[in-house]
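[1] structure of the sequence below:
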Amino acid sequence: MSSQARTELVLQRATFNTLIRPYLVIQVGFILAITVVGLPLAVLWFCGIGQWWARHYYDKLECELSNRTLRFRKGILFQVEKTIPLENIQDVTFIEGPILRQFQLTLLKFETAGQSQHAGNQMQLVGIVEAHDFRARILAARDGLRHGQPAAAANATDQQQAQLVLLTRIAERLDDISLLLKSTAQGQTASKPADENAPSPALPMTKP
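    Here you go, the predicted structure:
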């Protein structure tokens, strides 16, 4: 096992919106319906084949971000599986058209240096839940790797700083409690001699 494989750490696994399934059924069915040759296939598509295909397509979707790479897989008959080194990612384009908005979906397109148009069509995913946050994490991990500080190390540093702040606050509260206990004990000690030196109450005089 190489040193790179040993140090690779999964940062996030993407989850996908279930509305991908009806969106794909309508999208592919519309493409078939606008052609004379595909019109009979569109009827079969909407009668059940499309639902079956969309369900299996959704089940096979995967996308995983590590501190060094972005890996995703999609497709049924023709599967596309890509592992993109983070330093090769130039940008992650966020696309949200009117049809996608109707299904509450977004499309992320991963742009790398020197990619062809065909490769660009393959390097895109639709339906990632919280796509804005996932895009931000990809770019943050890429920038951290380029500057020599992987995202996992940066997250660990932030956690250590938060723990240090918490421990400092606990120590301060313990010091306050210790001072309060000392002052209370000193006050009790100082009050005891005063009580002992106080004159005893005079006894009432009785007549013979």
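
[2] for the rest of this, base every contact and every neighbour count on C-alpha atoms.
    Noted.

[3] what is the burial count for N155?
    Taking other C-alpha atoms under 10 Å as the neighbour definition, N155 ends up with a count of 11.

[4] now do W52
    Using other C-alpha under 10 Å, the number of residues around W52 comes to 12.

[5] quick one: the strands in the chain?
    Along the chain, the stretches classed as strands by DSSP state E are 10-13, 62-66, 69-74, 80-85, 89-95, 107-112, 124-126.

[6] tell me which of the ones you listed sits nearest to A54.
    Closest approach to A54 among the strands of the chain is made by strand 69-74 (11.5 Å; C-alpha to C-alpha).

[7] contacts for the closest one, please.
    Strand 69-74 is contacted by residues 57, 60-65, 79-86, 138 when judged by C-alpha atoms under 8 Å, 6 or more residues apart in numbering.

[8] got it, and stretch 121-128?
    The contact list for stretch 121-128, computed with C-alpha under 8 Å, 6+ apart, reads 14-20, 80, 82, 105-111.

[9] looking at the contacts of strand 69-74, which is nearest V37?
    Distance to V37 across those (C-alpha to C-alpha) is lowest for Y57, with 24.3 Å.

[10] any idea how far that closest one is from I128?
    Distance, Y57 to I128, by C-alpha to C-alpha, to the nearest Å: 14 Å.

[11] another one to check against the first:
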Amino acid sequence: MSSQVSPNAQAIKASFNPLIRPYLVIYGAAIFVITVVGIPLAIIWLCGVGQWWARHYFDKLECELSETSLRFRKGILFQVEKTIPLENIQDVTFVEGPLLKMFNLSILKFETAGQSAGQAHDMRLIGLINAHEFRHHILMNREKLKHAHNVNASSQQSADENTILLRAILERLEIISTQLGPRE
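    Predicted coordinates for the structure are as follows:
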């Protein structure tokens, strides 16, 4: 996987395929053409506006996976920066379509706990290099985190059980002490 590891932590910085730029230009033009009234806009889009937008969009893309969260940033006019705790990620879906395959691209969609339908649009990344491997890292880190929480919860439960047991022993000792009477 083409990634960089930060010296401080085990963070993986994802790389994006530069072919996302022509994909975004063609995708945007297709959206304009489908609306029929957008055909003049599609011509303007293809004559330069789309290339400018796609280049700047690509330059702003960032994605970093740490041991506990996934942080990504995208957008030009409206920049979106999200940090998703791995424990909230329910599933990571890998999507490929005919146009995406033509550009050797894919989409990773994130389903999170408590996600509403309106948030689904922001929860996707297009054009990650080695998206399958990055998805595997996300799911693996999520499982490590869940396992660590389970171990901590069971050790906390064990500590709580020990506290209850010690309190019960203390109560019995106090009863025995009162039954024996005062010491002289």
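
[12] superposing both, give me the TM-score.
    The TM-score (TM-score structural alignment, normalised by the length of the second structure) is 0.74; 142 aligned residues with a C-alpha RMSD of 1.3 Å.

[13] who wins on neighbours among the contacts of stretch 121-128 of the first structure?
    Counting neighbours by other C-alpha under 10 Å, L105 comes out on top of the contacts of stretch 121-128 of the first structure with 24 neighbours.

[14] what's that residue in contact with, if anything?
    Neighbours of L105 of the first structure in contact, by C-alpha under 8 Å, 6+ apart: N17, L19, I20, E96, V126, G127, I128.

[15] next one: L145 of the first structure
    The contact partners of L145 of the first structure, taken as C-alpha under 8 Å, 6+ apart, are N67, R68, L86, E87, A151.

[16] longest helix anywhere in the second structure?
    helix 131-180 (DSSP state H).

[17] pretty sure L61 of the second structure contacts V80?
    No - using C-alpha atoms under 8 Å as the test, L61 of the second structure is too far from V80 to be in contact (9.9 Å).

[18] quick revisit: give me the more crowded residue out of Y57 and I128 of the first structure.
    I128 (23 against 18).

[19] and the top helix by length along the first structure, what does it pack onto?
    Taking DSSP H as the criterion, the first structure has its longest helix at helix 151-197. Under the contact criterion of 3 or more C-alpha pairs under 8 Å, 6 or more residues apart in numbering; DSSP states H and E, helix 151-197 of the first structure touches helix 131-146.

[20] average distance between the helix it packs on and the second structure?
    Between helix 131-146 of the first structure and the aligned residues of the second structure, the post-superposition mean distance stands at 0.5 Å (mean C-alpha distance after the TM-score superposition for the first structure).

[21] and the angle for that helix with strand 62-66?
    When axes from the mean of the first three to the mean of the last three C-alpha atoms, to 10 degrees is applied, the directions of helix 131-146 of the first structure and strand 62-66 differ by 40 degrees.

[22] could you identify the most distant pair in the contacts of strand 69-74 of the first structure?
    Y57 and L86, at 25.7 Å, using C-alpha to C-alpha across the contacts of strand 69-74 of the first structure.

[23] wait, T15 of the first structure touches V129, no?
    Yes - with contact defined as C-alpha under 8 Å, T15 of the first structure counts as touching V129 (5.7 Å).

[24] from S15 of the second structure, how far out is R142 of the second structure?
    Distance, R142 of the second structure to S15 of the second structure, by C-alpha to C-alpha: 20 Å.
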